[in-house]
Each structure stands twice: as C-alpha cells, then as structure tokens.
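K.L.:
Got a predicted structure plus its sequence, pasted below:
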Amino acid sequence: MRIEPSFPQRQKGIAVITAILVAALVASLAFALSARERQWLNLVSNRNDLAAAGSSARSAIDLARLTLRDDMRNNQSDHLLEAWTVPVPPINVEEGKVGGRLIELQGRFNLYNLQSGGKVSEEGLVALQRLLTTRNLSTGWAEKLAEAMASQVALWQKTQKADATAARLTSKILLVANLSELAELAGLDPEKMAALEPLVTSLPDATSVNANFAPPEVLMAVTPGLSIREAERLVSRRVATPFKSGQDFVNALPESIRHTTKPANYTVESQYFIAESEAWFGRAHLQLQALLYRQRGKVPDILWIRRV
C-alpha cells in the first residue's frame, strides 16, 4: 500500500529546492561580479600600460631631438658614419622596454621640388621621371604627381594670404603629409607607389639633396647626365670619405658634367628627419613616428607625430 507524503514533508522539499536555487543565483551573481571586476582591472591595467608606453615612446622622440641639436652644434655635416644613424635596439626601462631610430630625409627626392610657386617645376618633373624609370614605373606618373603637389601648394599659399592666423598656425606644415595621400590626389594606386617609399619624401619646403645619404637612384635622378653606375661609384666613395659640401660632391662628378651641375642642388647638412620610437609595457605595444625640423642652435621642432 502506497503512503502519500504529508504536507509538512512537501514543504520541506520545496524549501530545499528554493534554497538550492537561491544559492545558485547568488553564486552566478558573484561569478558575474568577479568577472566584471577582473575585466575592469584588466582594462585599467591595459590603459596604464598604454600610458606608460606612450610616455616612453614620446620621451625617446624628445631624446632624438636633443641628439640632433647636439649633433648640429658639434659638426657642419651629416653622414652615415655618425652615431645617431645607428638604430637603438629595445632597452629595458622600468617595467617595459623602448627603442627607436632616426631617419634622414634629405637623401630622398623631395616631392615638394616638383613645383615652384604653385606651378609645376620642369626641372623637378624631369628628375622624377628619371627616378621612376629605376623602379620600372610609368614616367607619366611624374606629371600627375607634380600637378597634384602644385595644386596643393597653391591652395596652401592662397589660405595663408587670406587668413594671417591660419598662415601662422600652418607655417612649415604641408597639406599633403605622406606619399599615399599625394598618390590618391594624383589618382594613382598608393600600393604601387609604395615602391618609391625608400627614394622619395614629401617635405614642407624645397630642399637640396644630401649627397652623403642619397641612394644611387636619387643621385642619378637629380644629376642630369649621371649614369647609375657612376652614381654607385660615388656612393661607394663616400662610405669611407663623406662629402664635405655640395661643391665637394660636384668636384667628384665626371668631368663631362661637372661644370654644368649646380652645387646649390646638393648639401651635406640636413634639416628634416623622421624619429621612430617603439615601446612595450605589459600587453601594450606602441609605435610612434614624428617629422622633425632642425635649425641651427635649436631643439628640432615636431611638425607632426602619429601612431604607426
């Protein structure tokens, strides 16, 4: 014979089930709160790591600025035998590490030289055409890039004349900041233009080419009548004996073109550099690039700075 449980026994069973459910709910809430707390702590830790990485990377750029200032105080020329040209490998700092390097820019072909007074420069145009042939790129690109650069500079100059405040704020800052932006303005493929990255730059002023840093392709491009083989010979020569001036470089050219080459087109003292810094702190990894403008007796100015 089956005996039905009494009413008090049923209540006890319901109470036990309720207690189990309440305990499970409390445990779930505790786990959720703990997970959220861990997430918050990780977020705070990541932000602290990123802040520390950013501070260290910026400090490395400031150290590079002081290095360039002292270098200009100590000598009158820049060349590949100077200590600042050696990259600094990652070194330990506090709870992280930081490294970086300086990149000289006037050894590259300056795309600003494609124009003069907001109009296409024939001399710059021909030089870029010669440079494009070294990378098997269409010489037609030179005209498109020249027109894009000329239009941007003309627009910039018009803005300066119209607004004195804007002129002061935008002094030494070009509207086109990099090669990919200029390529897009010229209607060219930025990825294909990347082949020119080691050979060209976009600076806020017309500049002379640093003969102690320019690769053979650039020397050949900016020196009418110079062959690539002769340019390579000049580059080999400067490894042990850097050029002392633009005239010194011209004196080393083949006699057939020596008297038709302008020493003013070349320099051995650079004003523009890229400072790159890289920092690691915890889970944070940060890379910065800054365009530096150096003047004699002053700490170089930062014209722009960006994350890579």
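P.N.:
Structure received.

K.L.:
When you work out contacts or count neighbours from here on, use the C-alpha atoms and nothing else.
P.N.:
Will do.

K.L.:
C-terminal to the host helix or strand of residue 10, which secondary structure element comes first?
P.N.:
Counting by DSSP states H and E, the element that carries residue 10 is helix 7-74. With elements assigned by DSSP H and E, the helix or strand that comes after helix 7-74 is strand 88-93.

K.L.:
Tell me how far the next helix or strand after that next one lies from the chain's centre.
P.N.:
Next along the chain after strand 88-93, taking DSSP H and E as the criterion, comes strand 96-104. Its chain's C-alpha centre and that of strand 96-104 lie 12 Å apart, by C-alpha atoms, centre = their mean, to the nearest Å.

K.L.:
rewinding a little: show me what the helix holding residue 10 is packed up against.
P.N.:
Applying 3 or more C-alpha pairs under 8 Å, 6 or more residues apart in numbering; DSSP states H and E, we find helix 7-74 packed against strand 96-104, strand 272-281, strand 284-293.

K.L.:
Out of these, flag the one nearest residue 42.
P.N.:
When the helices and strands packed on helix 7-74 are compared by C-alpha to C-alpha, strand 284-293 sits nearest residue 42, at 11.8 Å.

K.L.:
can you list contacts of that closest one?
P.N.:
Under the criterion C-alpha atoms under 8 Å, 6 or more residues apart in numbering, residues 46, 49-50, 53-54, 57-58, 61, 65, 271-280, 300-308 lie in contact with strand 284-293.

K.L.:
run the last query once more with 6 Å
P.N.:
The contact list for strand 284-293 (C-alpha atoms under 6 Å, 6 or more residues apart in numbering) reads 49-50, 271-279, 300-308.

K.L.:
Stretch 211-219 now?
P.N.:
Defining contact as C-alpha under 6 Å, 6+ apart, one finds that stretch 211-219 is touched by 79, 107-108, 231-232.

K.L.:
For ChimeraX, write a command that selects the buried ones of those.
P.N.:
This is how ChimeraX selects the buried members of the contacts of stretch 211-219, with burial counted by 16 or more other C-alpha atoms under 10 Å:
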select :79,107,108,231
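
K.L.:
Turn the contacts of stretch 211-219 into a markdown table, including distance to residue 97.
P.N.:
Below are the contacts of stretch 211-219 laid out as a markdown table (distance: C-alpha to C-alpha, whole Å):
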| residue | distance to residue 97 |
| --- | --- |
| 79 | 28 |
| 107 | 30 |
| 108 | 31 |
| 231 | 40 |
| 232 | 38 |
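
K.L.:
In addition, the following structure is provided for comparison:
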Amino acid sequence: MSRLPETGFIHQQGIALITVLLVLAVVSVALVSMSTGRQFDIRRTETQLRSAQTWEYAHSLEAWAATRLQEDFSKTKFDGEKDLWAKPLKTKAVPGGNIAGRISELQGRLNLNNLLSDGKASDEDVQRLKRLFTYLNLKPELVEAIVDWIDEDQDIRYPDGAEDETYTALDTPYRAPNQYFADVSELVKVQGISDKVYRKILPYIYVADSREKLNINTASPMVLRCLADDISKDTAESMYRANGKPFESVDDFLKDEALNGIVLNKDSLTVTSKHFLLSGHVAMGNQELNFQSQLIRNAEGEVKIGKRQRRSPAYE
C-alpha cells in the first residue's frame, strides 16, 4: 500500500486549516454585522420612543398652561404681572427626565400686525414702533420696510421701504408676502433687519392674527414709553410702578397721576389679555426639547393652541 509523501499530507492539512479559518472569519464578520445592525435597531427604536415621550411631555406642559390660564380667568377679569399664570413651573423630575415651563403674557408688547388697520398703515402704531427703535438706538426708518412687508400693495414707502423689487434682486431671491406676519421670526427676512436688530427688539414685540389692544398692566417701561412722544424714561418708569396696578379698567390707568398731561388713545388700551406664550423645556435621556406655544384665551376663558414650534433658548 502506497503512502502519500509526508510533505503532501502536511500541505493538505494546511489547506484545511486555512479553510476553517476563512469560514470562522466569515461567520465572525456575519455575527458582528448582525450584532451591529441589531444595536442600531435598538438605538433607533429607543430614540423614537424618547422623541415620542418628549413631545408627550410637551403636550402635558401645554395642558398645565391652559389650566393655569383658565384658573386665573375664573378668579379675576383683568391681567397683571402677579397673576396665577405668572408663576413658573420650576424644573420637575418626571420618569426618564425632567420638565420646566413658564407663561409670558404677550399683550404687554407691541403687536407687529397692528401696523395695518383696514389694509392701510396705522400711523399710531407705526409711530409707536418707530419710538421703540429709537429708544433702542436702532434706525426708526427700518419700520417702513416692516410695513411694506405686510401691506397689500407693491408701492414702496420711500425712501426706506422695500417691496419685491428689493427682495428679488438678492442672491437668494424671494418675495414680500404682503400679508400679516405669521411669526416674529419673519422679521429677519425684512430689508435691514439683521439678527442683532431682531434680538434687540424681540422682548418688546409679538404677533397676533388680528389687531389687539395693549395691556397696560403688563407692559414694560420701554413699551409704555412708546405710547406717545412726550413720555420720558422717568415718566414711563412711574407709569410702570403706578400704585393702582394692576388696574381694573383703562379709565383708572388714565387717571393715575403719572399720566398728568399725557394724552393717550383709550381705545388702543386694555387691562385684559388673551394672548400668552408658553416656553417649555423637556429633557429625556440625551434628548432635549426647547419649544414655545402661543396660547389664545377667549372671552369665555377657553384656551386653545395658536401655534407650536421648536425654539432656541437664545431667542426666547
């Protein structure tokens, strides 16, 4: 019986060993790939669940805000800075993370959409916004472009307005909407409104889908000073600190000694509010959500969500 040469036998053993190693390598790669894919699936599912949970908590913050506003409405028919809604919800632990929220009243600010009245520029509101720009050391002529942004025509308010012919000539062209602002963030699209300007005026403005009166109980000294030409910084501070606050009627406000000699349009003022802003924060694991919801409370005290959006803390 013949025998294979010893070298041939060793060669066959080597081939068999290499084959086994290759098979093991392929199996190992397949197992690692399957394991990695499974880990990605688990992480993706976890992220989706966290995201859904985060928004559920955001909705719960809206429910909390609505309840606060309704409770406040049942107790008093005028709104001031010390009302129930003004007390924030401090950071609160919840399963998987924490939440926090605060409600701001908006009608103590200037409503950008008040710049129009019956489709025409409202001179009273245009002048109020121009005063705000002046007191903030900004160019008041920028207000002309803001009016052009929302008025219905294509007529430029010379020399400082801007309509389609200005915006379509940009590197990235667009058109003026010629309708009410949907959100204050639109301002950065208006000719001359830089991010710096926007940040500076943001605490004093808001947007409603209709003309709204100014709440003198919640207006800041800066906003109160914008009501008329002859209001000094000291006078505005006195109006803000008036002993009768919160006023139960506009007449009570106009009778305050701080307003001696100052003539204001009574019909543009109020002591109640229906527009509020919820600023919420939700942290779940490695996910964080900062959002704002504009709340509208009607004459019966019912509250609805006007709009909701993510918002950077820097722009709150």
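P.N.:
Ah, there it is. This structure is a prediction, so every number in the text was calculated from the model and none was measured.

K.L.:
Once they're superposed, tell me the TM-score.
P.N.:
TM-score of the superposed chains, computed with TM-score structural alignment, normalised by the length of the first structure, equals 0.85; 281 aligned residues with a C-alpha RMSD of 1.9 Å.

K.L.:
The helix holding residue 10 of the first structure versus strand 88-93: what angle between them?
P.N.:
Helix 7-74 of the first structure and strand 88-93 meet at an angle of 130 degrees, taking axes from the mean of the first three to the mean of the last three C-alpha atoms, to 10 degrees as the criterion.

K.L.:
Could you identify the buried members of the contacts of strand 284-293 of the first structure?
P.N.:
With neighbours counted by 16+ other C-alpha under 10 Å, the contacts of strand 284-293 of the first structure contain buried members at 49-50, 271-279, 300-303, 305.

K.L.:
and residue 245 of the first structure, what pairs with it in the second structure?
P.N.:
When the second structure is aligned by TM-score structural alignment, residue 245 of the first structure is paired with residue 249.

K.L.:
To clarify, my last question referred to residue 208 of the first structure.
P.N.:
Superposed on the second structure with TM-score structural alignment, residue 208 of the first structure falls opposite residue 213.

K.L.:
Residue 267 is in contact with that match, correct?
P.N.:
No: using C-alpha atoms under 6 Å, residue 213 of the second structure is not in contact with residue 267, being 7.7 Å away.

K.L.:
Looking at the two, which is more packed in?
P.N.:
residue 213 (20 against 9; other C-alpha atoms under 10 Å).

K.L.:
What's the separation between that one and residue 24 of the second structure?
P.N.:
77 Å (C-alpha to C-alpha, to the nearest Å).

K.L.:
swap in residue 87 of the second structure?
P.N.:
For residue 87 of the second structure relative to residue 24 of the second structure (C-alpha to C-alpha), the value is 65 Å.

K.L.:
Also residue 307 of the second structure?
P.N.:
Residue 307 of the second structure sits at a distance of 58 Å from residue 24 of the second structure (criterion: C-alpha to C-alpha).

K.L.:
cool, and residue 273 of the second structure?
P.N.:
For residue 273 of the second structure, the distance to residue 24 of the second structure - C-alpha to C-alpha - is 73 Å.

K.L.:
circling back to that earlier point, gap between the helix holding residue 10 of the first structure and the chain center?
P.N.:
Going by C-alpha atoms, centre = their mean, where helix 7-74 of the first structure is centred and where its chain is centred differ by 33 Å.

K.L.:
That helix vs the second structure, mean deviation?
P.N.:
Following superposition, helix 7-74 of the first structure is found to deviate from the second structure by 1.1 Å on average (mean C-alpha distance after the TM-score superposition for the first structure).

K.L.:
Of the helices and strands packed on helix 7-74 of the first structure, flag the one that's most buried.
P.N.:
With neighbours taken as mean count of other C-alpha atoms under 10 Å, these reach their highest mean count in strand 272-281, at a mean of 24.

K.L.:
corresponding residues in the second structure for that strand?
P.N.:
Mapped onto the second structure using TM-score structural alignment, strand 272-281 of the first structure covers residues 275-284.

K.L.:
Relative to the first structure, and after superposing, what's the average distance for the matching stretch?
P.N.:
Looks like 1.3 Å for stretch 275-284 of the second structure (mean C-alpha distance after the TM-score superposition for the first structure).

K.L.:
Neighbours of residue 18 of the first structure, how many?
P.N.:
Neighbour count of residue 18 of the first structure, defined by other C-alpha under 10 Å: 12.

K.L.:
What of the one 4 residues further on?
P.N.:
A total of 12 residues lie near residue 22 of the first structure under the criterion other C-alpha under 10 Å.

K.L.:
could you pull out the strands for the stretch 151-300 of the second structure?
P.N.:
Secondary structure of the stretch 151-300 of the second structure by DSSP state E, counting those that start in this stretch: the strands cover 205-206, 214-215, 269-270, 275-284, 287-297.

K.L.:
follow-up on the earlier one: okay, the helices and strands packed on helix 7-74 of the first structure in TSV with distance to residue 128 of the first structure next?
P.N.:
Listed next are those as TSV, based on distance: least, C-alpha to C-alpha, whole Å:
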stretch	distance to residue 128 of the first structure
strand 96-104	20
strand 272-281	20
strand 284-293	23
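
K.L.:
Tell me which of the ones you listed lies nearest to residue 185 of the first structure.
P.N.:
Of all these, strand 284-293 sits nearest to residue 185 of the first structure, with 21.4 Å by C-alpha to C-alpha.

K.L.:
what separates the closest one from the chain centre, distance-wise?
P.N.:
Per C-alpha atoms, centre = their mean, the displacement of strand 284-293 of the first structure from the mean C-alpha position of its chain is 7 Å.

K.L.:
same for the helix or strand just after that strand, what does it pack against?
P.N.:
For strand 284-293 of the first structure, the succeeding helix or strand toward the C-terminus, using DSSP H and E, is strand 301-307. Counting contacts by 3 or more C-alpha pairs under 6 Å, 6 or more residues apart in numbering; DSSP states H and E, strand 301-307 of the first structure packs against strand 284-293.
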